[in-house]
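> Prediction below, plus the sequence it came from.
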Amino acid sequence: MTTTTHQTAGRFAARAGTFGELLDAVGDRWDAPTPCEGWTVRDVAAHAIEAERDFLLRHDLLATDAPDLSDPAAAWRTHAADVVAALARDGVAEREYDGYFGRTTIAATMADFYGWDLVIHGWDVARATGQSWSISDEEAASLGATASEWGDALYGEGICAPAVTVPDDTPAQDRLLARLGRDPSWTPA
């Protein structure tokens, strides 16, 4: 694995770890509504697992059965360990394929598409359950740059809602969230 590919796979692992920490702290609030309209915290966790598993299964990279979603935090830990193990196998992380947005690698997809999703859904989980969540201005800029690469597809069905208008002096993370169709001041009803 090249240094760049190793760093990219590491970026996924770090994002997966942070998402897992948020899920571990949910407690008994799995059915709390999230900023994702119609989704509970449990739904967000299931979405992250199922979307990533679907991608990895299409590339014949998972041999294990899907984790039991009755305990979403435990299911996430099992799933994340499976993904990290798959990325660590010889040649997997740097394997190229033609993706939705062009030629890419398995590691880049996991870090910059699915890992991107984990950061944003991490905010959803944190907001829904009263946990703190923040990212640096640098991370917000990086996530925003990735979103820019997707063009109009960013607002396609099931991706992001239309952007929310916020003042120009809004912090970088909140501007990113607003761009992704989330009201940065959202709180559970």
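Sure thing, it's come through.

> only C-alpha atoms for contact and neighbour calcs from this point on.
OK.

> what's the neighbour count on residue 152?
Using other Cα atoms under 10 Å, residue 152 has 9 other residues around it.

> Quickly note the distance from it to residue 121.
Going from residue 152 to residue 121 by Cα to Cα, to the nearest Å gives 20 Å.

> Next, residue 76: secondary structure please.
Three-state call for residue 76 (DSSP: H, G, I helix; E, B strand; the rest coil): helix.

> want to compare, so here's the second one:
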Amino acid sequence: MPTNGLMSMIELDRRAVRASLDAFATWQPGSDDPGTPCAGWQLGDLVAHMTIQQQGFARAVAGERTERADWAPTRHNDPVGVYRSACDQVVTAFAGLSDPTTPVLLPEVGPDPLPLSTAVGFHLVDNVVHAWDVARSLGARPSLDDDVVEAARTVARDVPDGERRDRPGAAFAHRLPLPDGVSALDETLQLLGRDPRWHPAHA
């Protein structure tokens, strides 16, 4: 990926991060902790996971070597406030990066560093899917720009649907069947094992 392509992807990623934060707009964590499309997770669990992911990616693209234990989520008293700070942290870390071949170590993915261009793609997909997770948990739809979703779909099509998805704690379940005429967002979700028809039990 050329430098200008990387910078474009980073801008798309920034908007995906913003959408993931905006999805929490109506949540009142002190009184509501709904279920999510992530099996076994309440929304409080999901935001804790999303927070450590943003912090972990920020550390990784800065060249810091982390261990899997560093990515363990923790619930906070002000979950959305802490998540907002984590979003600012990762957006700042990504801004100005220009070499797509820069090695980035993501211990949750594997023991070998990945090129920065690949890491940005993974981060983009993660934020698009989690924006949907959060919005659906609250009975809404995420506010995602079309070009952001299209970029996520392109990356999702290349994510292997292998035995890695069977492992405990895997980021994604196996692909779901793709009907004809599916939207870009729904295709992205189904490629990553999410059912676009999911809705909260209380809805």
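On my side now, so go ahead. Being a predicted model, the structure only gives us computed values, none of them experimental.

> Residue 172 of the second structure -> the first structure?
Residue 172 of the second structure is assigned residue 160 in the first structure as its aligned equivalent, the criterion being TM-score structural alignment.

> What number of residues are in the vicinity of its match?
For residue 160 of the first structure, using other Cα under 10 Å, the count is 15.

> these two touch, right, it and residue 180?
Yes. Between residue 160 of the first structure and residue 180 there is a contact at 5.5 Å, judged by Cα atoms under 8 Å.

> Show me where the second structure has its helices.
3-22, 43-61, 79-94, 116-137, 146-156, 184-191 (DSSP state H).

> Out of those, which is closest to residue 31 of the second structure?
Closest approach to residue 31 of the second structure among the helices of the second structure is made by helix 43-61 (11.2 Å; Cα to Cα).

> list the buried ones in that closest one?
In terms of neighbour count (16 or more other Cα atoms under 10 Å), helix 43-61 of the second structure has its buried residues at 43-61.

> how far off helix 116-137 does it point, in degrees?
Counting by axes from the mean of the first three to the mean of the last three Cα atoms, to 10 degrees, helix 43-61 of the second structure lies at 170 degrees to helix 116-137.

> Helix 43-61 of the second structure packs against which elements?
For helix 43-61 of the second structure, the elements it packs on are helix 79-94, helix 116-137, judged by 3 or more Cα pairs under 8 Å, 6 or more residues apart in numbering; DSSP states H and E.

> so how far is the longest one off the chain centroid?
So the one you mean is helix 116-137 of the second structure. 3 Å (Cα atoms, centre = their mean, to the nearest Å).

> and if you look at stretch 139-152 of the first structure?
Between the centre of stretch 139-152 of the first structure and the centre of its chain there are 13 Å (Cα atoms, centre = their mean).

> sorry, back to before: so can I have CSV of the helices of the second structure showing distance to residue 200 of the second structure?
Output for the helices of the second structure, formatted as CSV (distance: least, Cα to Cα, whole Å):
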stretch, distance to residue 200 of the second structure
helix 3-22, 18
helix 43-61, 11
helix 79-94, 20
helix 116-137, 6
helix 146-156, 23
helix 184-191, 16
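
> Since that was my last question, I'll sign off now.
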